[in-house]
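Student: pasted the sequence and its predicted model underneath.
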Amino acid sequence: MPFHDRSDAGRKLAKALAHYKDRHPVILALPRGGVPVAAEVAAALDAPLDLVLVRKIGVPMQPEYAMGAVMDGAKPVIIRNEDIIRAAGITAAEFDTVSQRELAEIERRRRLYIGKRPRIDPTGRVVIVIDDGIATGATMKAALGAIRRIGPKELVLAVPVAPADAIDDLRGEVDNLICLHAPAIFGAVGYFYDDFRQVSDEEVIAALAKFPVSSGSHVA
């Protein structure tokens, strides 16, 4: 396997991102699995760590079919996929209903993982978005689109493993993309780890506690 566990993947990813250290990046992780990976990168780059809380907005009768996405923040960012909304005949009320449900779930996770911890404002910063791997890329694409709207100076996607076709699809969403392993034949993210046990809520909270937001950080 390319990686023993998520910490191992994070250390290897940190080496590939070492040239960003002097640019004082912000590290944003997709919970839960992306957090142990991102924590290793944040430690190596001496960078602040925060979470990307993003939810797909699915068509009511086909929830896997994304008609938009919503991302947490000081002002939640909602992205609409107008082509799918029109094709599925979704009304404004239907879209808002699903959006509010996903916002409620994001708020639940925000309270659980973040609480009163200040949020890091990525506007005008080099932002590195990290997960433990990518399968289809749909959730990551939504996250990147929402982060782009906030106005980072440079948007970087860094993952240990992803299928080659997903990487090709996501490359246009970012300024730089780093993927350590992009096989044409994929299967599932877990296939590329010896240890791919589920990351607990407690592990996410503990990882964030190791990276307190300093008074000098840009916060939201």
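Tutor: Structure's in. What do you need?

Student: when you work out contacts or count neighbours from here on, use the C-alpha atoms and nothing else.
Tutor: Will do.

Student: what's the first helix or strand after the longest strand along the chain?
Tutor: In the chain, with assignment by DSSP state E, the single longest strand is strand 62-71. On the C-terminal side of strand 62-71, the closest following helix or strand by DSSP states H and E is strand 77-80.

Student: can you point out the buried residues in the helix or strand following that next one?
Tutor: Going down the chain from strand 77-80, the next helix or strand is helix 82-87, by DSSP H and E. By neighbour count with 16 or more other Cα atoms under 10 Å, helix 82-87 contains the buried residues residue 85.

Student: quick one: buried residues of the helix or strand just after helix 82-87?
Tutor: Remark: after helix 82-87, the chain's next helix or strand is helix 92-113, criterion DSSP H and E. Neighbour-count burial for helix 92-113 flags 95, 98-99, 102-103, 106-107, 109-110, 113 (criterion: 16+ other Cα under 10 Å).

Student: let me see the ranges of the strands in this structure.
Tutor: Under the criterion DSSP E, strands of the chain are mapped to 26-29, 49-51, 54-59, 62-71, 77-80, 126-130, 154-161, 176-181.

Student: what is the neighbour count of residue 197?
Tutor: Other residues near residue 197 come to 11 when the count uses other Cα atoms under 10 Å.

Student: what is the burial count for residue 23?
Tutor: As a burial measure, residue 23 scores 11 neighbours (other Cα under 10 Å).

Student: excluding chain neighbours, what is closest to it?
Tutor: Nearest residue to residue 23, sequence neighbours excluded (Cα to Cα, 6 or more residues apart in numbering): residue 126, at 7.1 Å.

Student: can you tell me which residues contact that neighbour?
Tutor: Contacts for residue 126 (Cα atoms under 8 Å, 6 or more residues apart in numbering) come out as 23-26, 152-156.

Student: what distance do you get for it to residue 101?
Tutor: Residue 126 sits 31 Å away from residue 101, going by Cα to Cα, to the nearest Å.

Student: and the strands of the chain as a markdown table, adding distance to residue 39?
Tutor: As requested, these are arranged in a markdown table below (distance: least, Cα to Cα, whole Å):
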| stretch | distance to residue 39 |
| --- | --- |
| strand 26-29 | 8 |
| strand 49-51 | 7 |
| strand 54-59 | 19 |
| strand 62-71 | 21 |
| strand 77-80 | 25 |
| strand 126-130 | 10 |
| strand 154-161 | 13 |
| strand 176-181 | 17 |
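
Student: put this beside the first:
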Amino acid sequence: MALQVAKVAQVAGIAKEKMVVVAIPRGGVVVGRVVADKLGLPLGLVVTKKVGAQGQEELAVGAMGPDGRVVLDEALVGRLGLSKMDLAPQIKNAKLKMQSYKLKFKVKEYSMADKSVVLVDDGVATGATMEAAIDWLRHKCKVQSAKCKIIVAVPVCASEAYGQLAGLADEMVCLEVPEDFGAVGQFYEHFPQVTDEEVVGILQS
């Protein structure tokens, strides 16, 4: 995947010294470290937290970015007949976990000035957390009056999410966009749960 990112950056005229790899924990950090090392780039974090539906926590109706901004799948929320008040407990819980992750992973602030961000995750199912990460990066660029580009790089992505994210990112690198998509893990031979401790270790390596 690193090779494809390098080719996309070259075609887009993005200089290597202006690039940084930013990964979404936890699984994205494993992939992000490989991409960063192969490209000889620094690795950073963008911590997002999925917002699940009440009683169906695994069903992502949106996600929260590092600054607490929440991006909701309005169509899905509407189909489920949910209101923002209904989601308040899940949003509050996401915010608490976000704060915990920031402390645990020692997330640092960094300048976005003239940066091209390679945003990495281990795969995309609904696109909720990736969309929240893009939203945060765009907002950060705007606040800092910075010119920056976002390259989304993932090994696999559900087709519906791919179309959505391709419209939000400046460039999209994805190795597989299968029509028959069940879960990210089905496209890996080995897909263990990545622990917080492993994330910390990878960031320190």
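Tutor: Thanks, I have it. A quick note: this is a predicted structure, and the numbers were derived from the prediction, not measured.

Student: now the TM-score, please.
Tutor: TM-score for the superposed chains, counting by TM-score structural alignment, normalised by the length of structure 2: 0.78, backed by 189 aligned residues with a Cα RMSD of 2.6 Å.

Student: could you find the counterpart of residue 122 of structure 1 in structure 2?
Tutor: Under the alignment (TM-score structural alignment), residue 122 of structure 1 pairs with residue 112 in structure 2.

Student: surely its match meets residue 141?
Tutor: Yes. Using Cα atoms under 8 Å, residue 112 of structure 2 is in contact with residue 141, at 5.9 Å.

Student: tell me which of the strands of structure 1 lies nearest to residue 37 of structure 1.
Tutor: Nearest of the strands of structure 1 to residue 37 of structure 1, taken as Cα to Cα: strand 126-130 at 7.3 Å.

Student: what about the closest one, how far off from structure 2?
Tutor: Superposing on structure 2 and averaging over aligned pairs (mean Cα distance after the TM-score superposition for structure 1), strand 126-130 of structure 1 comes out at 0.7 Å.

Student: list the contacts for residue 53 of structure 2?
Tutor: Residue 53 of structure 2 touches 59-61, 87, 90, counting by Cα under 8 Å, 6+ apart.

Student: hang on, the earlier thing: higher neighbour count, residue 112 and residue 141 of structure 2?
Tutor: Neighbours per residue, other Cα under 10 Å: of residue 112 of structure 2 and residue 141, the larger number sits with residue 112, 22 against 19.

Student: what distance do you get for that one to residue 81 of structure 2?
Tutor: Applying Cα to Cα, the value for residue 112 of structure 2 to residue 81 of structure 2 is 38 Å.

Student: list the buried ones in stretch 29-36 of structure 1?
Tutor: Using 16+ other Cα under 10 Å as the test for burial, stretch 29-36 of structure 1 gives 29-36.

Student: contacts only, for the residue nearest to the spatial centre of structure 2.
Tutor: Geometric centre of structure 2, nearest residue: residue 130, 3.6 Å, by Cα atoms, centre = their mean. Listed by Cα under 8 Å, 6+ apart, the contact set of residue 130 of structure 2 reads 24, 121, 124, 165.

Student: not counting sequence-adjacent ones, nearest residue to the second one?
Tutor: I take that to be residue 121 of structure 2. Residue 121 of structure 2 sits nearest to residue 28 (Cα to Cα, 6+ apart), 3.7 Å away.

Student: quick check: the equivalent of residue 51 of structure 1 over in structure 2 vs residue 20 of structure 2, distance?
Tutor: Using TM-score structural alignment to pair residues, one finds that residue 51 of structure 1 aligns to residue 45 in structure 2. Distance, residue 45 of structure 2 to residue 20 of structure 2, by Cα to Cα: 10 Å.

Student: residue 89 of structure 2 now?
Tutor: From residue 89 of structure 2 over to residue 20 of structure 2 the distance is 35 Å, taken as Cα to Cα.

Student: do the same with residue 85 of structure 2
Tutor: Computed as Cα to Cα, the residue 85 of structure 2 to residue 20 of structure 2 distance reads 38 Å.

Student: now residue 72 of structure 2
Tutor: Look at residue 72 of structure 2 and residue 20 of structure 2: by Cα to Cα, they are 27 Å apart.

Student: go on, residue 1 of structure 2?
Tutor: Distance, residue 1 of structure 2 to residue 20 of structure 2, by Cα to Cα: 15 Å.

Student: picking up where we left off before, among the contacts of residue 130 of structure 2, which recur in structure 1?
Tutor: For the contacts of residue 130 of structure 2, the contacts that persist in structure 1 are residue 124, with contact defined as both residues aligned by TM-score structural alignment, their matches' Cα atoms under 8 Å.

Student: who wins on neighbours among the contacts of residue 130 of structure 2?
Tutor: Within the contacts of residue 130 of structure 2, neighbour counts (other Cα under 10 Å) peak at residue 121, which reaches 25 neighbours.

Student: what do we get in structure 1 for it?
Tutor: Using TM-score structural alignment, residue 121 of structure 2 pairs with residue 131 in structure 1.

Student: that match and residue 159 touch, don't they?
Tutor: Yes. With contact defined as Cα under 8 Å, residue 131 of structure 1 counts as touching residue 159 (5.7 Å).

Student: neighbours of the aligned residue in structure 2 for residue 174 of structure 1, how many?
Tutor: Aligned counterpart of residue 174 of structure 1 in structure 2: residue 169 (TM-score structural alignment). Residue 169 of structure 2 has 17 neighbouring residues, counting by other Cα under 10 Å.

Student: now the residue nearest to residue 169 of structure 2 when sequence neighbours are not counted: how far from residue 105 of structure 2?
Tutor: Excluding the flanking residues, the one nearest residue 169 of structure 2 by Cα to Cα, 6+ apart is residue 150, at 5.5 Å. According to Cα to Cα, residue 150 of structure 2 and residue 105 of structure 2 sit 23 Å apart.
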